[in-house]
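Chemist: What follows is a predicted structure for the sequence shown.
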Amino acid sequence: ASAARRVDPTLEIVVLEANGYAAYGMCGLPYYIGGVVPDAENLLAYPPETFRADRGLDLRLHTRAVSIDPARHQVETGQGEPIGYDVLVVAAGAQPTRPPIPGVDHDRVFTVRALEDSIRLRAMIDNGGVRRALVVGAGYIGLETAEALAAQDIEVEVVEALPQVTMGVDGPIGELLEAELRAHVAVRLDTAVTALESRGDALSVRLSDGDMIDVDAVVLATGVRPDSRLLTAAGADHLPGGALLVDDQMHTSIAGVFAAGDCVAHHHRVLDAPAWIPLGPAANKTGRVAGTVAAGGNACFGGIVGTAVVKVFDLEVARTGLSAAEAGPDALTCDVVHRSRAKYYPDGHPIHVRLVFESNGRLLGGQLAGRDGVAKRIDVLATALYAGLRICDLTELDLSYAPPFAPVYDPMLIAAQRAMLNLPAVVS
């Protein structure tokens, strides 16, 4: 909406939001729960009145769109009000998945997706009502939330239905991540929650291994699904999981209707195919593109490579492109351990690098883990993937060097040089 306003100051722009807040930093919710962000207001991009007064947006909070009629160019709200449109942008995001188990709707069961839910959990913590918590799911949100709770002296247990922590990393990087998590909280893999039972002010949780544990709060971090129901019901093309298919200007298959954010599939530059990877930067960029084009401007989105970074207690873990498992059995891998700083400089730490590539030298992805310097280096790999660089190109990158920041041969260069040894001589 803000991008559309910048293109055309004369437009009438109506924004419908089902919840009571607009434009807040969803990725900051675990840090608000953990007290790093002291006030929920800090997560708001702007107060609602700023959007209304300064940007001239007709922002309607607590107003849910329940259906779309493309033939009539009309949206119906939960209040039964029909709203006409010339151009429609749907940016409904993603909704947390809730496993179909008894007790999942208990008021001590939370998801870290809506600000309202996080405010409620934070209030319960501040009032001393959470001494033991269960986090269900060991993906990005589960890992960050486990740390946020543990930092407040809450006894935390993480259960994950899969046999490994599920951040999309593998090999030694996955092992480091699991070890770091286990060093701070209890972890059960290959374990699912089968039922939640109320026990006064607490919950008894039944697990698939037969155990029962009593907790004060349960945080569901079992993944999300694209909230695309409005447009799939109206006939928009989508992937099997529901993510909407759009072109590089965010047009859907329905004339006059755009979609952006976590409800859409993006062009994956490594796969050369649409992929649903709901992450904040792409959601923000595609929202700008959709708003710009919808208002008559010109913009396009270049696609993604699936770059993500997470802090898990004292470990930074990042990935981009494809993991070895995602790349398939013919992919090659190279694992290197080097130092984050010059050997003689204090406070340097080991940094683990994994490269994933093809036998022809094509780079497919990479992963890193270490105490520091991970985010800088994953961005180098992400740039290489976006630009279509090969392993041989990585060895020649002119990266920055100073002892406080890197050894003279950066871990990225060492990994690329080592990977070259695995390639046929004609490729090298």
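Modeler: That came through, no problem.

Chemist: contacts, neighbours, all on C-alpha from now
Modeler: Will do.

Chemist: so V90 touches A260, yeah?
Modeler: Yes: taking contacts as CA atoms under 8 Å, V90 lies within contact range of A260: 6.5 Å.

Chemist: Between these two, which has more neighbouring residues?
Modeler: The neighbour comparison of V90 against A260 (other CA atoms under 10 Å) goes to A260, with 30 against 22.

Chemist: all helices of the protein, in order?
Modeler: Applying DSSP state H to the chain gives helices spanning 2-7, 29-33, 48-53, 115-126, 140-150, 171-182, 229-233, 280-294, 324-327, 374-387, 391-394, 411-420.

Chemist: Make JSON lines out of those and add mean neighbour count.
Modeler: Output for those, formatted as JSON lines (neighbours: other CA atoms under 10 Å):
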{"stretch": "helix 2-7", "mean neighbour count": "18"}
{"stretch": "helix 29-33", "mean neighbour count": "23"}
{"stretch": "helix 48-53", "mean neighbour count": "14"}
{"stretch": "helix 115-126", "mean neighbour count": "18"}
{"stretch": "helix 140-150", "mean neighbour count": "24"}
{"stretch": "helix 171-182", "mean neighbour count": "17"}
{"stretch": "helix 229-233", "mean neighbour count": "17"}
{"stretch": "helix 280-294", "mean neighbour count": "21"}
{"stretch": "helix 324-327", "mean neighbour count": "18"}
{"stretch": "helix 374-387", "mean neighbour count": "19"}
{"stretch": "helix 391-394", "mean neighbour count": "20"}
{"stretch": "helix 411-420", "mean neighbour count": "21"}
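
Chemist: Structure two is appended below for comparative analysis:
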Amino acid sequence: MADRVLVIGADAAGMSAASQALRSAKAAGRSLEVIAVDRGHWTSYSACGIPYWIAGDVPSPGALVARSPDEHRANGIDVRLVTEAVALDTDAGWVEVVDHAAGRTERIGYDELVIATGAAPVRPDVPGAGAAGIHGVQTLDDGAAVLESLARPPERAVVVGAGYIGLEMAEAMVRRGLAVTVVDRGEEPMNTLDPDLGTQVHAAMERMGIDVVTSAAVTAFETGPGGAVTAIVTDAGTYPADIVVLGTGVRPATGLARAAGLPLGPSGGLRTDDTQRVADGVWSAGDCVETWDRVRRDWVHVPLGTHANKQGRVLGTNLGGGQARFPGIVGTALTKVCDLELARTGLTEGDAVAAGLDHVAVTIESTTRSGYFPGTRPITVKMVAERPTGRLLGAQIVGRDGSAKRIDVCAMALWTELTVGELAMTDLAYAPPFSSVWDPVQIAARKAADRL
């Protein structure tokens, strides 16, 4: 009889794990029965693409779906949607699920369990937070709800949170012609950057016509006679709103795992080994787990689709009888707001200070192409290096077209533990339409090496 694998969560991590487990088992001459349950209506979609669907760059939600439920079923996975896991017993080996479409509850037994429950958006715990017109942006259904609200159409949008999703949704609202205010409790937008670079982001957003309110905590949402949101109240003032978008971050969705007594880290994410195993017969991957940070040398919660897909593949390989390891992360991410690109990897200067690391930090201004070449745009690179080893600790980039993807050079330098002196002398490509003779990343590395 085939072993039964039950997967809770049918997005990136869960379906990558399920698909890879079947492939790996087939290669090992094993037979698996794979069941995947999810409380939503979609499988294997790009949540990162939702702001661009709302902005109009992506024509439909279907364009964000990598593999449909029927495609997964054709590949041998029993996909059950609108089916919510509500209880788990790892000793007895069953999960209780509610099929909301059929109005039926049942217990599904398993031999191996994959928990890929993702993350849940953080909502401000203040009066009025449940009002109509206040939207999270976590699922395709969330995106559809935002578009439905935009059909009215509203005139004024307030985005709460100035992180990745907040900035991307601010751009989407601007491009749809709304007056946009972004409210954040931090000193500057993008708290994953140091404040000196956040200041550049703040100024650029204001030039785009976005009103940016920082150091402001939300205290309430005001509503009108019909119960829809009309304003957001903060300790810095009240801001009218016809629609509110929450970009206040997420936390691991591990309520089931916690109730079952599975090991969680300080963030609330599941703690796995490098094969993605949590305990005997239990595996996990994606936004619900903590991940080893190779630079910090500590566990962190970083919910990104890149990690979810890789961890799912590692999990599925091992579950199916193969061998794979997830080697960790270095904290690389990027985004844009209108024509301003932002990227970071590794530690910020603030992170280095908090960790008590002896370090140097340098910031350089350069151009994306040779200075004389048409179309060149400004770029700022900040780099942090360890004293006395010279090891690169992190980098941040803010600039215009052609800036952000340079962060990948820094990410690879972190991955291989290069010193800034070594990074400055690496053999990077050069031609005037793409870079100056010294790429901006190498200029920053050389300056850091000189400081050391």
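Modeler: Yep, that arrived. Predicted, not measured: the structure shown is a model, and the values here were computed from it.

Chemist: related to what we said a few turns ago, now the helices of structure 1 in TSV, please, with extra columns for distance to T77 of structure 1.
Modeler: Shown next, in TSV, are the helices of structure 1 (distance: least, CA to CA, whole Å):
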stretch	distance to T77 of structure 1
helix 2-7	22
helix 29-33	28
helix 48-53	20
helix 115-126	21
helix 140-150	31
helix 171-182	44
helix 229-233	11
helix 280-294	21
helix 324-327	41
helix 374-387	40
helix 391-394	52
helix 411-420	52
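
Chemist: who wins for proximity to V353 of structure 1 among these?
Modeler: Closest to V353 of structure 1 of those is helix 411-420 (CA to CA; 6.7 Å).

Chemist: whereabouts in structure 2 does that closest one align?
Modeler: Taken onto structure 2 by TM-score structural alignment, helix 411-420 of structure 1 occupies residues 440-449 there.

Chemist: The matching stretch: how far from the chain's middle?
Modeler: 28 Å (CA atoms, centre = their mean, to the nearest Å).

Chemist: which other residues reach that stretch?
Modeler: 360-368, 379, 381-385, 390, 406, 409-410, 420-421, 423-425 (CA atoms under 8 Å, 6 or more residues apart in numbering).

Chemist: and those residues, which of them are in strands?
Modeler: Members of those lying in strands (criterion: DSSP state E): 360-367, 379, 381-385.

Chemist: What subset of those residues is buried?
Modeler: Listed as buried from these are 360-364, 366-367, 379, 381-385; burial here means 16 or more other CA atoms under 10 Å.

Chemist: want to throw those into JSON lines with distance to V159 of structure 2?
Modeler: Shown next, in JSON lines, are these (distance: CA to CA, whole Å):
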{"residue": "V360", "distance to V159 of structure 2": "35"}
{"residue": "A361", "distance to V159 of structure 2": "32"}
{"residue": "V362", "distance to V159 of structure 2": "32"}
{"residue": "T363", "distance to V159 of structure 2": "30"}
{"residue": "I364", "distance to V159 of structure 2": "31"}
{"residue": "S366", "distance to V159 of structure 2": "32"}
{"residue": "T367", "distance to V159 of structure 2": "31"}
{"residue": "I379", "distance to V159 of structure 2": "27"}
{"residue": "V381", "distance to V159 of structure 2": "27"}
{"residue": "K382", "distance to V159 of structure 2": "28"}
{"residue": "M383", "distance to V159 of structure 2": "30"}
{"residue": "V384", "distance to V159 of structure 2": "31"}
{"residue": "A385", "distance to V159 of structure 2": "35"}
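
Chemist: Name the nearest of those relative to L340 of structure 2.
Modeler: I379 (9.8 Å).

Chemist: Can you name the residues that contact that closest one?
Modeler: 365-368, 397-400, 403, 440.

Chemist: cool, and T368 of structure 2?
Modeler: T368 of structure 2 is in contact with 376-379, 400-403, 434-436, 440, counting by CA under 8 Å, 6+ apart.

Chemist: and which of those is nearest to K310 of structure 2?
Modeler: Distance to K310 of structure 2, by CA to CA, is smallest for S403 among these, at 25.6 Å.

Chemist: aligned partner of the closest one in structure 1?
Modeler: In structure 1, the residue matched to S403 of structure 2 (TM-score structural alignment) is V374.

Chemist: now do E386 of structure 2
Modeler: Matched to structure 1 by TM-score structural alignment, E386 of structure 2 sits across from E358.

Chemist: cool, and E71 of structure 2?
Modeler: By TM-score structural alignment, E71 of structure 2 lines up with T50.
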